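> I would like the atomic coordinates for the input below:
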Amino acid sequence: MRAERLDLADFLESLDRRDWQARSLCPGWTVHEVLAHLTLSPRETVGPTLVRVARARGSFDRANADWARELAAEFSPADLLAQLRATAGVDHRLALSGALDPLTDILVHGQDIARPLGRRREMPPARVTPALEHVWSSVFYGRPDKRFNGLRFIATDAQWSAGEGSSEVRGPIGDLLLVASGRAAGLANLTGPGVEDAAARMQRRRRAAAA
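Coordinates of the predicted model:
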């Protein structure tokens, strides 16, 4: 977790002024706001978070988005980068969060930033593998193991596979993590007879969430 946060901070140092205002893969969030969100993990506590969720009419996602926008309005990218570095080794998370949630958050949001900018950010299999294993059966991520029932996902650059069935989805483990966490951008680097089915299921889930 600490290494991934520091690596991301190094990567973000290369962004220019226009990059910070670009849209990320997170709908409605700028790159600046995604960075602001990433500084939340070490500072979130149950009480204030529940208050924000109540104000957001029960939506944890909306509460997080509002908080990220507030921080982005208050702090410059340079300030937020300093905060990210200062808290890189802080292993703090909300109650009920899993031990691998902070690492997963950094890995996925790092791609939320990099890919729309046309930048390449490595996703080391040694870090991604435990995160994907965690996400695969996580209720927070909508239980990918249930959502992709009947498809078999296979990493081509790591010793990881999951799911049952003859319809395979193959690709780099970083892209499998993006798909498991609901990012359609990960589909571009995947191959196999199950990719089209996986894409259709993701689209149905997005439509249901927007309804």
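
> Please count neighbours and contacts with C-alpha atoms only from this point.
Fine.

> Any idea which residue is closest to the centre of the chain?
In the chain, the centroid-proximal residue (Cα atoms, centre = their mean) is residue 108; its distance is 2.9 Å.

> my guess is that one is in a strand, correct?
No: the assignment for residue 108 (DSSP: H, G, I helix; E, B strand; the rest coil) gives helix, which keeps it out of a strand.

> residues contacting it?
If a contact means Cα atoms under 8 Å, 6 or more residues apart in numbering, then residue 108 has 177, 178, 181 as its contacts.

> what residues does the helix or strand containing residue 6 touch?
Assigned by DSSP states H and E, residue 6 belongs to helix 2-12. Outside helix 2-12, the residues that touch it by Cα under 8 Å, 6+ apart are 81, 84, 85, 88, 89, 90, 103, 106, 107, 110, 121.

> Which SSE is immediately downstream of that helix?
Counting by DSSP H and E, what follows helix 2-12 is helix 17-20.

> So what touches that next one?
30, 31, 32, 77, 117.

> re the thing from before, of the contacts of residue 108, which belong to helices?
Among the contacts of residue 108, the residues falling in helices (DSSP state H) are 177, 178.

> Just the buried subset of the contacts of residue 108, please.
177, 178, 181 (16 or more other Cα atoms under 10 Å).

> Ignoring the adjacent residues along the chain, who's closest to the first one?
Spatial nearest neighbour of residue 177, chain neighbours left out: residue 132 (5.4 Å); criterion: Cα to Cα, 6 or more residues apart in numbering.

> ok, the one you found - contacts?
Applying Cα under 8 Å, 6+ apart to residue 132 gives the contacts 104, 176, 177, 180.

> Tell me which helix or strand comes right after the helix or strand hosting it.
Per DSSP H and E: residue 132 is located in helix 125-136. The helix or strand immediately downstream of helix 125-136 is helix 144-147, counting by DSSP H and E.

> Now do the contacts for the residue of the chain positioned farthest from its centre.
When distances to the mean C-alpha position of the chain are computed (Cα atoms, centre = their mean), the maximum falls on residue 166, with 28.1 Å. Residue 166 makes contact with 150, 151, 152, according to Cα under 8 Å, 6+ apart.

> To check against the first, give me the structure of this:
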Amino acid sequence: MSTSTLDALVAAEFTALADALEPLGPDRWSADSLCAGWTVAHVVAHLTMAARYPADRFAAELAADGYDFTRTSDRLAAADGTLLPTALIADLRSDTMASFAQPGGGMAGSLSHVVIHGLDVTVPLALGRVGADEAAAAVLDQLVAPGGRTVFGVDTAGLALSATDLAWTHGRGTPVAASAAELILALAGRQGGARLVR
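Predicted coordinates:
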């Protein structure tokens, strides 16, 4: 996939997520997400950290937590999850998020981040997958790229995975057919994803 295509997909996924969440009332933002202990607002706050924390400020926040990324993420999500939905939507639509490359993962990492966390909020809100098929297929490819286990450690050996709503297949063995959203969630180790039964 070309750099320009990847850049365009990342920007479009952030816009699609903003479009899906913008009409929702405040009560929906306090609903549980698929990330344990986090509401929809917490996940969106986490997803858009780069819009509020330039590299130097985030480095200072990380240093304050002894360079424990999980602790910093949890703390900032808890704090910024109290922001108004309009502010979080503005962050989703920001130029910063549209062009932000994940440290160590680049724009491919950013695409995976927005697609997976997008599903973490849209699926429990019964909105389904709101992004593009091309983005979902690219993230599925990333998830299974290491081989017998996904980047999240999910075992895929002996499974023939296929998406029912787009042209994507992977592996050999016991057939597992599910929507792209269900496969992404399962391969990312989330509850509510497809059942990977051999």
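
> Adding distance to residue 53 of the first structure, write the contacts of residue 108 of the first structure out as a markdown table.
As requested, the contacts of residue 108 of the first structure are arranged in a markdown table below (distance: Cα to Cα, whole Å):
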| residue | distance to residue 53 of the first structure |
| --- | --- |
| 177 | 27 |
| 178 | 26 |
| 181 | 21 |
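
> What residue in the second structure is paired with residue 67 of the first structure?
In the second structure, residue 67 of the first structure lines up with residue 76, judged by TM-score structural alignment.

> any idea where the helices of the first structure begin and end?
Using DSSP H, the helices assigned to the first structure run over residues 2-12, 17-20, 31-38, 46-55, 60-74, 77-86, 101-114, 125-136, 144-147, 173-180, 195-210.

> Could you point out which of those sits nearest residue 160 of the first structure?
Across the helices of the first structure, residue 160 of the first structure has its closest neighbour in helix 125-136 (7.0 Å, Cα to Cα).

> and that closest one, which stretch of the second structure?
Counting by TM-score structural alignment, helix 125-136 of the first structure sits on residues 133-144 of the second structure.

> post-alignment, that stretch versus the first structure, mean distance?
Once fitted to the first structure, stretch 133-144 of the second structure is off its aligned match by 1.3 Å on average (mean Cα distance after the TM-score superposition for the first structure).

> Run the chain-centre distance for that stretch.
12 Å (Cα atoms, centre = their mean, to the nearest Å).

> for stretch 109-129 of the second structure, same thing?
Per Cα atoms, centre = their mean, the centroid offset for stretch 109-129 of the second structure relative to its chain is 5 Å.

> got it, and stretch 77-94 of the second structure?
16 Å.

> ok, now stretch 4-23 of the second structure?
Relative to the centre of its chain, stretch 4-23 of the second structure is centred 12 Å away, using Cα atoms, centre = their mean.

> Quick one: map residue 40 of the first structure onto the second structure.
Checking TM-score structural alignment: residue 40 of the first structure goes with residue 49.

> what's the spacing between its match and residue 157 of the second structure?
For residue 49 of the second structure, the distance to residue 157 of the second structure (Cα to Cα, to the nearest Å) stands at 35 Å.

> So if I had to pick from these two, which one is more boxed in?
With neighbours defined as other Cα atoms under 10 Å, residue 49 of the second structure and residue 157 compare such that residue 49 has more, 21 against 15.

> That one and residue 161 of the second structure, how far apart?
With Cα to Cα as the criterion, residue 49 of the second structure and residue 161 of the second structure are 33 Å apart.

> what does residue 102 of the second structure give?
Taking Cα to Cα, one finds residue 102 of the second structure at 27 Å from residue 161 of the second structure.

> Which one of those two is surrounded by more residues?
residue 161 (20 against 15).

> For that one, list the residues it contacts.
By Cα under 8 Å, 6+ apart, the contact set of residue 161 of the second structure is 169, 170, 171, 172, 175, 176, 177.

> looking at the first structure, which of the residues you listed still make contact?
Retained in the first structure by both residues aligned by TM-score structural alignment, their matches' Cα atoms under 8 Å are the following of these: 169, 170, 171, 175, 176, 177.

> ok, which pair from those is furthest apart?
171 and 177 (12.0 Å).

> What subset of the contacts of residue 161 of the second structure is buried?
Burial by neighbour count, 16+ other Cα under 10 Å: within these this picks out 169, 170, 171, 176, 177.

> out of the residues you listed, who's nearest residue 69 of the second structure?
residue 170 (32.0 Å).

> From residue 183 of the first structure, how far off is the counterpart of the closest one in the first structure?
Aligned counterpart of residue 170 of the second structure in the first structure: residue 162 (TM-score structural alignment). From residue 162 of the first structure across to residue 183 of the first structure, the span is 18 Å (Cα to Cα).

> again, but for residue 81 of the first structure
With Cα to Cα as the criterion, residue 81 of the first structure and residue 183 of the first structure are 24 Å apart.
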